[in-house]
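Q: only the shape, not the letters, is given here:
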């Protein structure tokens, strides 16, 4: 994420990639080191506000440059309006972003992201009570689509604007789509708005990086340094500071060696995540619901799931990467079950947890899902009339 945003900002402000990575990394590391989890949560809330302001500015200015809404709908590429493709299964040469790989693979991906990823789970564990956690997840499920739809609409507007003109912005869409927004910010906005949008992009980077650093630090301290022992607050704080500094430096170092992994940055980020999210979800589900899978089996399954996905990445390019979330989970469960069954059992089986389904929320989210699919399917007709 640090590399991705640094690449964008390099073209928006003219700084070198090295300087941009260092600025993002050092500033984020500083407030993570000093502020901890509270700084991450409050910082994320402020940064989200900045991003939404930037989204509205780009959308409004882009529509104005195009000549208004009617000019946009008259000139937008019809192929770009197809949001749901029921024909693609992510196999062979068909469109990987089809309905079924996105639905099934996305289910595994987001269950892992919101249920087992430390960067998200630590926010939920910081909530006041379980009711707050439920309301937070419900609000996220309801609000996420409108915000994402606005981002996509902004991309359609700016892409249409680029196709109608010439110069750097028009060249960006033909070469590197990731540069479309930063080049529009640099060349298409007044100076004051350009500065505000650059701050918004920096905020996006710091929001993601701060979550990563803080979650890595928390997990490292709890699992490897404290390890269940009773330590003083002072010792715990020193360990947390040391872990935060260490992981901040690691993230900075990795940002310098990250290259292009996909056609666009959003694909690259999710492609990397899809290698790990399936096995991660399977491990947590095993710990909660399948008592007969022991720690040895869970570790073996986790490694096997990631290995299977890496092998698919390297040797089976015909399989769309969204399916890795499923293959990794299935491989993890299979190996974890076999390993646990084959070896001697060190402890008595655990008791499976009881799931507390909040059916009003489940029903509301299911209805919202149907509405989203219906809206997305009808989108070409609505925009083209």
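A: Yep, that arrived. Not measured: the values here are computed from a predicted model.

Q: please count neighbours and contacts with C-alpha atoms only from this point.
A: Noted.

Q: let me know whether residue 118 touches residue 215 as I believe.
A: Yes - the criterion here is Cα atoms under 8 Å, and residue 118 meets it with residue 215 at 5.6 Å.

Q: so the most centrally placed residue in the chain is in which element?
A: Nearest to the mean C-alpha position of the chain, by Cα atoms, centre = their mean, lies residue 270 at 6.3 Å. Using DSSP states H and E, residue 270 maps to helix 265-289.

Q: who touches that helix?
A: By Cα atoms under 8 Å, 6 or more residues apart in numbering, the surrounding residues in contact with helix 265-289 are 1, 4, 108-109, 111-113, 115-117, 178, 260-262, 293-294, 298, 301-303, 305-306, 309-310, 321-322, 324-333, 352-353.

Q: any of those buried? List them.
A: 1, 4, 108-109, 112-113, 115-117, 178, 293-294, 298, 301-303, 305-306, 309-310, 321-322, 324-333 (16 or more other Cα atoms under 10 Å).

Q: for this structure, longest helix please?
A: Longest helix of the chain, by residue count under DSSP state H: helix 17-66.

Q: after that one comes which helix or strand?
A: helix 69-75.

Q: how far out from the middle of the chain is that next one?
A: 31 Å (Cα atoms, centre = their mean, to the nearest Å).

Q: what are the buried residues along it?
A: So, applying 16+ other Cα under 10 Å, buried residues of helix 69-75: 72, 73.

Q: who does it touch, helix- and strand-wise?
A: helix 17-66, helix 130-164, helix 359-384 (3 or more Cα pairs under 8 Å, 6 or more residues apart in numbering; DSSP states H and E).

Q: okay, those, which one's buried deepest?
A: helix 17-66 (a mean of 18; mean count of other Cα atoms under 10 Å).

Q: hmm, residue 98 and residue 320 touching each other?
A: No - judged on Cα under 8 Å, residue 320 makes no contact with residue 98 at a distance of 9.7 Å.

Q: which neighbours do the two have in common?
A: Common neighbours of residue 320 and residue 98 (Cα under 8 Å, 6+ apart) are residue 90.

Q: of these two, who's got more company?
A: The neighbour count for residue 320 versus residue 98, taken as other Cα atoms under 10 Å, is higher for residue 320 (24 against 20).

Q: ok, now which ones touch the more buried one?
A: 90, 91, 96, 101.

Q: nearest spatial neighbour of the first one, skipping sequence neighbours?
A: Closest residue in space to residue 90, ignoring its immediate chain neighbours: residue 96 at 4.0 Å, by Cα to Cα, 6 or more residues apart in numbering.

Q: am I right that that neighbour sits in a helix?
A: No - counting by DSSP: H, G, I helix; E, B strand; the rest coil, residue 96 is not part of a helix but coil.

Q: check the gap between it and residue 133 for me.
A: 34 Å (Cα to Cα, to the nearest Å).

Q: also residue 223?
A: Applying Cα to Cα to residue 223 and residue 133 gives a distance of 24 Å.

Q: hold the first one in mind and look at this next one:
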């Protein structure tokens, strides 16, 4: 990191915070603070929805996911466009007709207060945990790579978001997310261009893709039905659809984005805009990871991208063994460099197949060495994170990009963290105020009181998120962790909403009991590793609907 990198990083973040605070400081009532005065255009809604989902986890973890496992992760998003259509046709018209502040208000009109409160609490639990992760994700990576203090990084990111979210509410979130998405998209394009320009001069994009394809990195579709494969076409189109329905249709952090639109049509157009662009955007982010993989066919890479792991081993009795693995890796990488260049040239079909097989074998040996290195690291200290997927992209940024661009890419990561965190804090505060505090208040209080209460709750949830971030532990892969947290709760919540929308004979009592039973079963099932987390959404949704119907039938018979 050079001075110019720090200047670019600091100026970008300062501009976002100051601009968001000044542009939206006039909030005269709760409607202005929670729904932004219903002034958002469709493209603002679309970008805000996209920015809310595209946290720093997306830009840290997804390229690393592609580096290790290829393009298959994009299947996770296949169900999103289908879910958007359903939400536009079913969810949004109901929310707009009832003029609700939160999604959970509708549940009281359909069922009762306790069902509304339970669903709101389920949202508050999972979203507050996820909010802490969105702060923690960039902090843990940047602290490990740059040597910055993790505790202070968590606080700095959290405080920056709290400043403009408390000041401006939903309008501040919407306004800043447009700037953040601009920084993110520019940064991603620049990163792709720089990776491509750093490849050997005679390696064209087609040749780069040929090298990636030879190592099975371009296998997008997996039509198997095996639960052993986490990301398949079926888990994406079915499980992904239910996850997207739950997240975009019932999660207040997303519902609040399109409830701030000028009209029903603007809300729907914003979601369709997101449906069209989201899958290509994720494909492009994964492609960046593939390009990083190709780059390291011609350049040396560390045996483990987490610098903390290497430091720990070098100061242990296993240093000699670890150093030997590193030497073996260098030999393989030198062989790959020669072979990759040969593979990219024109040869006969039989020669190409031979080059392909040999290159693939070398990469398999490389990843075997990486696994052996992980075993050595675990022997040193089991608490050290050995899964280095989240460190791959940031390692490339810091070691291969020129001055200034490092600051820009770090601004991308922190902007993404701030955009998601702001939406989450905004939604947590709105739900707390509207669904819990205001609804259960026995005294008639002024609109100004609830406006101030919402700001206070925003501050409180911000502090809580920082505490979660400061006490979190790195998981297998950060992007998976966020989705797992959601999947544990989302299916149940979606099932409650579907019961409300379509199954009119089921009473509130049956739904309430079914929801509690379902949540207990899903949590237990995940702890026992019954199925990949993507299927938990379908499982939880189907389970709560089935139990509620059975309870209602039994109740009527008795």
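A: Yep, it's here. All values reported here derive from a predicted model rather than from experimental measurement.

Q: in the second structure, what stretch matches the helix holding residue 270 of the first structure?
A: Using TM-score structural alignment, helix 265-289 of the first structure corresponds to residues 478-502 of the second structure.

Q: mean shift of the matching stretch relative to the first structure?
A: After superposition onto the first structure, the average distance of stretch 478-502 of the second structure to its aligned residues comes to 1.3 Å, using mean Cα distance after the TM-score superposition for the first structure.

Q: repeat for stretch 415-426 of the second structure
A: Looks like 0.8 Å for stretch 415-426 of the second structure (mean Cα distance after the TM-score superposition for the first structure).

Q: contacts for that stretch, please.
A: 13, 34, 51-57, 59, 127-128, 131, 134-135, 138, 157-158, 160-162, 165, 169-170, 173, 176-177, 180-181, 183-184, 253-254, 458, 461-462.

Q: grab the nearest non-local neighbour of the equivalent of residue 22 of the first structure over in the second structure.
A: Matched to the second structure by TM-score structural alignment, residue 22 of the first structure sits across from residue 155. Excluding the flanking residues, the one nearest residue 155 of the second structure by Cα to Cα, 6+ apart is residue 466, at 6.2 Å.

Q: need the counterpart of the one you found in the first structure.
A: In the first structure, residue 466 of the second structure lands on residue 252 (TM-score structural alignment).

Q: my read: that match touches residue 23, true?
A: No - with contacts counted by Cα under 8 Å, residue 252 of the first structure stays clear of residue 23, the gap being 10.1 Å.

Q: identify the residue of the second structure aligned to residue 48 of the first structure.
A: Counting by TM-score structural alignment, the partner of residue 48 of the first structure is residue 181.

Q: show me what contacts the nearest residue to its match once chain neighbours are set aside?
A: Setting aside the residues directly before and after it, residue 181 of the second structure is nearest to residue 51 in space (Cα to Cα, 6+ apart), at 6.2 Å. By Cα under 8 Å, 6+ apart, residue 51 of the second structure lies in contact with 177, 180, 181, 416, 419, 420.

Q: please confirm that residue 51 of the second structure is located within a helix.
A: Yes - assignment of residue 51 of the second structure by three-state DSSP places it within a helix.

Q: and it, what's its match in the first structure?
A: By TM-score structural alignment, residue 51 of the second structure lines up with nothing at all.

Q: show me what contacts the residue nearest to residue 90 of the first structure?
A: 88, 89, 90, 320, 322.

Q: what is the aligned counterpart of it in the second structure?
A: So residue 96 of the first structure corresponds to residue 230, using TM-score structural alignment.

Q: from residue 223 of the second structure, how far off is that match?
A: Taking Cα to Cα, one finds residue 230 of the second structure at 12 Å from residue 223 of the second structure.

Q: repeat for residue 119 of the second structure
A: Residue 119 of the second structure is 35 Å from residue 223 of the second structure, by Cα to Cα.

Q: what lines up with residue 195 of the first structure in the second structure?
A: So residue 195 of the first structure corresponds to residue 407, using TM-score structural alignment.

Q: tell me if that match really is in a strand.
A: No - assigned with three-state DSSP, residue 407 of the second structure falls outside any strand and is helix.

Q: neighbours of it, how many?
A: So residue 407 of the second structure, with other Cα under 10 Å, has 27 neighbours.

Q: next: residue 529 of the second structure.
A: 10.

Q: kindly report the same for residue 284 of the first structure.
A: The burial count for residue 284 of the first structure: 16, using other Cα under 10 Å.

Q: follow-up on the earlier one: the match of residue 466 of the second structure: which element?
A: Secondary structure (DSSP H and E) places residue 252 of the first structure in helix 233-257.

Q: how close does the equivalent of residue 72 of the first structure over in the second structure get to residue 195 of the second structure?
A: Residue pairing (TM-score structural alignment): residue 72 of the first structure is matched to residue 208 of the second structure. Per Cα to Cα, residue 208 of the second structure is found 11 Å from residue 195 of the second structure.

Q: joint contacts of those two?
A: residue 291.

Q: now render the helices and strands packed on helix 69-75 of the first structure as TSV, adding distance to residue 219 of the first structure.
A: Formatted as TSV, those follow (distance: least, Cα to Cα, whole Å):
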stretch	distance to residue 219 of the first structure
helix 17-66	13
helix 130-164	20
helix 359-384	30
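
Q: quick one: closest of these to residue 188 of the first structure.
A: Closest approach to residue 188 of the first structure among these is made by helix 17-66 (8.3 Å; Cα to Cα).

Q: so how far is the closest one off the chain centroid?
A: Going by Cα atoms, centre = their mean, where helix 17-66 of the first structure is centred and where its chain is centred differ by 15 Å.

Q: do the same with stretch 240-251 of the second structure
A: 13 Å.

Q: which residues of the first structure does that stretch align to?
A: With TM-score structural alignment as the criterion, stretch 240-251 of the second structure aligns to 106-117.

Q: residues contacting the matching stretch, please?
A: Here stretch 106-117 of the first structure has contacts from 120, 121, 274, 277, 278, 280, 281, 284, 322, 325, 326, using Cα under 8 Å, 6+ apart.

Q: quick check: closest non-adjacent residue to the counterpart of residue 289 of the second structure in the first structure.
A: Aligned against the first structure by TM-score structural alignment, residue 289 of the second structure finds its counterpart in residue 155. Among residues not flanking residue 155 of the first structure along the chain, residue 181 sits closest, at 7.8 Å (Cα to Cα, 6+ apart).
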